[in-house]
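1. only the shape, not the letters, is given here:
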């Protein structure tokens, strides 16, 4: 499996969120677990631009898609 082009922390920075390890853990803890019937991009805590970015990256299978999948899994745990 290829290594992702970007790091998990870079995804948070791209979303305009604090990207240090403690902030990422706090974000995941405070927004988990995400309901199984809710798409990641449709979660109520995203801004419109964050949701659009997440949808676009997944639909286009773009550079960030693998990390978006990782975020999705982390929020479902």
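-> Here it is on my side, so go on. Since the structure is predicted, the reported quantities are computational estimates derived from the model, not experimental observations. Numbers count the residues shown, from 1 in each chain.

2. make it CA atoms for all contacts and neighbour counts henceforth
-> Will do.

3. what is the burial count for the closest residue to residue 32 other than its chain neighbours?
-> Closest residue to residue 32 apart from its sequence neighbours, by C-alpha to C-alpha, 6 or more residues apart in numbering: residue 75 at 4.9 Å. Using other C-alpha atoms under 10 Å, residue 75 is surrounded by 18 other residues.

4. elements contacting the strand or helix carrying residue 75?
-> Residue 75 is part of helix 65-76, with elements assigned from DSSP states H and E. Applying 3 or more C-alpha pairs under 8 Å, 6 or more residues apart in numbering; DSSP states H and E, we find helix 65-76 packed against helix 8-14, helix 21-31, helix 48-60.

5. run the chain-centre distance for that helix.
-> Distance, stretch centre to chain centre, for helix 65-76: 5 Å (C-alpha atoms, centre = their mean, to the nearest Å).

6. what's it in contact with?
-> 4, 6-8, 11, 28-29, 31-36, 40, 54, 57-58 (C-alpha atoms under 8 Å, 6 or more residues apart in numbering).

7. put this next to the previous one:
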């Protein structure tokens, strides 16, 4: 697992095993959305391991937390 202090959205997508170039991220954001009060970690489009990573990042207030929050906001637009 990557343990650097500052992570980008590209880093997060790579960590989640998703395409991490800008075009792949844009495609993901265009095809996946969160509605209303839907929790990021409960979205049906995550695998179990992706869901666990995101949950752990938020629960532990890890160095991934900021970029996970950024992804949450982006999935609501």
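-> Happy to help now that I have it. Bear in mind the structure is a predicted one, so any value in this text is a computation, not a measurement.

8. most tightly packed of the helices and strands packed on helix 65-76 of the first structure?
-> Mean neighbour counts were compared across these using mean count of other C-alpha atoms under 10 Å; the top stretch is helix 8-14, at a mean of 17.

9. what about that one, how far off from the second structure?
-> Helix 8-14 of the first structure differs from its equivalent in the second structure by a mean of 0.3 Å after superposition (mean C-alpha distance after the TM-score superposition for the first structure).

10. so which elements touch that helix?
-> On a contact count with 3+ C-alpha pairs under 8 Å, 6+ apart, helix 8-14 of the first structure meets helix 21-31, helix 65-76.

11. and the last one with helix 21-31, angle?
-> When you say that, I think you mean helix 65-76 of the first structure. 60 degrees (axes from the mean of the first three to the mean of the last three C-alpha atoms, to 10 degrees).

12. re the thing from before, make JSON lines from the helices and strands packed on helix 65-76 of the first structure and add distance to residue 69 of the first structure to it.
-> Output for those, formatted as JSON lines (distance: least, C-alpha to C-alpha, whole Å):
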{"stretch": "helix 8-14", "distance to residue 69 of the first structure": "11"}
{"stretch": "helix 21-31", "distance to residue 69 of the first structure": "14"}
{"stretch": "helix 48-60", "distance to residue 69 of the first structure": "8"}
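
13. test my guess that residue 22 of the second structure contacts residue 10.
-> Yes: between residue 22 of the second structure and residue 10 there is a contact at 7.3 Å, judged by C-alpha atoms under 8 Å.

14. residue 73 of the first structure: neighbour count?
-> As a burial measure, residue 73 of the first structure scores 13 neighbours (other C-alpha under 10 Å).
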